[in-house]
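[1] need a structure here:
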Amino acid sequence: MANLFIIAAPSGCGKTSLVKALIEKTQNLCVSVSHTTRVARPGEIHGKNYFFVDKDEFDAINDNDGFIESACVFDNYYGSAKQTVKDLLAADQDVILEIDWQGARQVEKSFPNIISIFIIPPSIEALRERLTGRGQDDAAIIERRMQDAVSEMQHYNEFDYLVINDDFETALDDLSNIIHSQRLDTEQQFSKHQTLLASLTRQ
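    Coordinates of the predicted model:
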């Protein structure tokens, strides 16, 4: 029985770096690669970071009910392919979806047993510093991202877990602990160890 995790965070909270490190240290855990209409950034690879598609191709998938969630973020469209997620779960892979709170609401309709995690910064000042420090956006875009971040963080209580990314390694350990605790859930342990449990409880 595989788990479907949602990890959400405002821009600048370190979600991408944390998830990358989490995947590297955790066996049998992967990220579902999303489709997007935005242009690839330097170093990003089609099929690895995202499936980079044009708006017509994105709309065609969406019109055929091919996404379990989709959203428009900063004028670009993102979507998680339904079949990709189902195939990974069927292969007994724990899967992470990197989406926002709106996407989480959509996914819950198809996968009610998701485990959702929200990442926040240690302060609003730290978030502004991180967004500015990336050197990717001008002042107007940073202000827009800050406003959107405050709006997103108002939905933190819709998630199962809350992780504060003050120290990277501490936040990574927190995420790792959440993943491993879910794998020790009684129902999952029963699924994996039925023979053992039967022998231990037989009278």
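[2] contacts and neighbour counts: CA atoms only from here.
    Will do.
[3] which element is Val95 on?
    Following DSSP states H and E, one finds Val95 within strand 94-98.
[4] what angle separates the helix or strand following that strand from strand 94-98?
    Along the chain past strand 94-98, the next helix or strand (assigned with DSSP H and E) turns out to be helix 101-110. With axes from the mean of the first three to the mean of the last three Cα atoms, to 10 degrees applied, the angle from helix 101-110 to strand 94-98 works out at 140 degrees.
[5] And helix 101-110, what does it pack against?
    Helices and strands touching helix 101-110, as assessed by 3 or more Cα pairs under 8 Å, 6 or more residues apart in numbering; DSSP states H and E, comprise strand 67-73.
[6] before we move on, the earlier item: residues making contact with the strand holding Val95?
    Contact with strand 94-98 is made by 2-8, 28-32, 80, 85, 88-89, as judged by Cα atoms under 8 Å, 6 or more residues apart in numbering.
[7] And Asn76, how far from Ala198?
    Taking Cα to Cα, to the nearest Å as the measure, Asn76 and Ala198 are separated by 52 Å.
[8] whoops, I mixed them up, Ala149
    Ala149 sits 50 Å away from Ala198 when distances are taken as Cα to Cα.
[9] These two: which is more packed in?
    Neighbours of Ala149 and Ala198, each counted by other Cα atoms under 10 Å, are more numerous for Ala149; the result is 19 against 11.
[10] here's the other one to compare against:
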Amino acid sequence: MTEPHSSEAGARRSRLVVLAGPTAVGKGTVAAAVRETHPEVWISVSATTRRPRPGEENGVHYWFVSEAEFDRMVAEDELLEWAVVHKAARYGTPRRPVEAALAAGRPAMLEIDLQGARQVRGTMPEALFVFLKPPSWEELVRRLVGRGTETEEERTRRLVTAREELAAEPEFDVTIVNHEVHAAAEQLVTLMTVGEERPSLRPDQP
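    A predicted model of the protein is given here:
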């Protein structure tokens, strides 16, 4: 693995990292691993109109809000980005917590979908955009089916979306292949604290 270089060997500062990738690639699992092992990293909690899955906690995994509350947040410009995902629920990133974390100088990360990442690039182009990629298409399908949290119709819809999302990899600054969750999490934390200059190679390249 080639690690990104910094513009000055000793100059290091926190930066906003935007993590996106196809459905079922493990974005939430990787973010949870970062949260567990690096409490100094601030990770945004998205708002969503979908129903909680088993084991999900309000305010920890997502802010679960009503359609009316989401409408209010959009109308009052409280979201940094938002999108309809998988032609179903809406997801969005509350703006104020992100701005507060950056103002405090904390390493910060957004774990969002592809549509949201594109919106953030328009408003915060200085952020580092990281694409989380599965080891293979077969592994992505295995993970999605193995979750057991979607109906057959939902899985089919998500797999169609996943193929489109995988094609967006060239839009990102860095790619991390999610072979193993904790290794991917450590690569992310490293990217949050490197110098200002963009990596010259993707971390998964030889």
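[11] Can you show me the strands along structure 2?
    Along structure 2, the segments classed as strands by DSSP state E run 16-20, 42-43, 47-48, 63-64, 79-84, 90-94, 108-111, 128-133, 174-177.
[12] what's the fifth one aligned against in structure 1?
    Matched against structure 1 by TM-score structural alignment, strand 79-84 of structure 2 falls on residues 67-72.
[13] buried ones in stretch 16-35 of structure 1?
    The neighbour-count check on stretch 16-35 of structure 1 (16 or more other Cα atoms under 10 Å) flags 18-19, 22, 29-35 as buried.
[14] just stretch 93-104 of structure 1 next, same as before
    When burial is assessed from 16+ other Cα under 10 Å, stretch 93-104 of structure 1 yields the following buried residues: 93-101, 103-104.
[15] In structure 2, what range does that stretch match?
    The alignment of stretch 93-104 of structure 1 onto structure 2 (TM-score structural alignment) covers residues 106-117.
[16] go on, stretch 127-141 of structure 1?
    Alignment note (TM-score structural alignment): stretch 127-141 of structure 1 is matched to residues 140-154 of structure 2.
[17] How about residues contacting that stretch?
    When contacts are taken as Cα under 8 Å, 6+ apart, the neighbours of stretch 140-154 of structure 2 outside the stretch itself are 23-25, 53, 134, 155, 159.
[18] Could you rerun that using 10 Å?
    22-26, 53-54, 86-88, 133-134, 136-137, 139, 155-159, 162 (Cα atoms under 10 Å, 6 or more residues apart in numbering).
[19] Whichever of these end up buried, select them in ChimeraX.
    Here is the ChimeraX command that selects the buried residues among the contacts of stretch 140-154 of structure 2 (16+ other Cα under 10 Å):
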select :22,23,24,25,26,86,133,134,155,158,159,162
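[20] Sort out for me which of the contacts of stretch 140-154 of structure 2 are in helices.
    137, 139, 155-159, 162 (DSSP state H).
[21] Going by distance to Val74 of structure 2, which of those residues wins?
    Distance to Val74 of structure 2 across these (Cα to Cα) is lowest for Arg158, with 25.0 Å.
[22] aligned partner of Leu188 of structure 2 in structure 1?
    With TM-score structural alignment as the matching criterion, the partner of Leu188 of structure 2 in structure 1 is Leu175.
[23] Please apply the same query to Arg95 of structure 2.
    By TM-score structural alignment, Arg95 of structure 2 lines up with Lys82.
[24] what's the answer for Val18 of structure 2, then?
    If you follow Val18 of structure 2 across to structure 1 using TM-score structural alignment, you land on Ile6.
[25] Its match: how many residues sit nearby?
    In terms of burial, Ile6 of structure 1 registers 23 neighbours under the definition other Cα under 10 Å.
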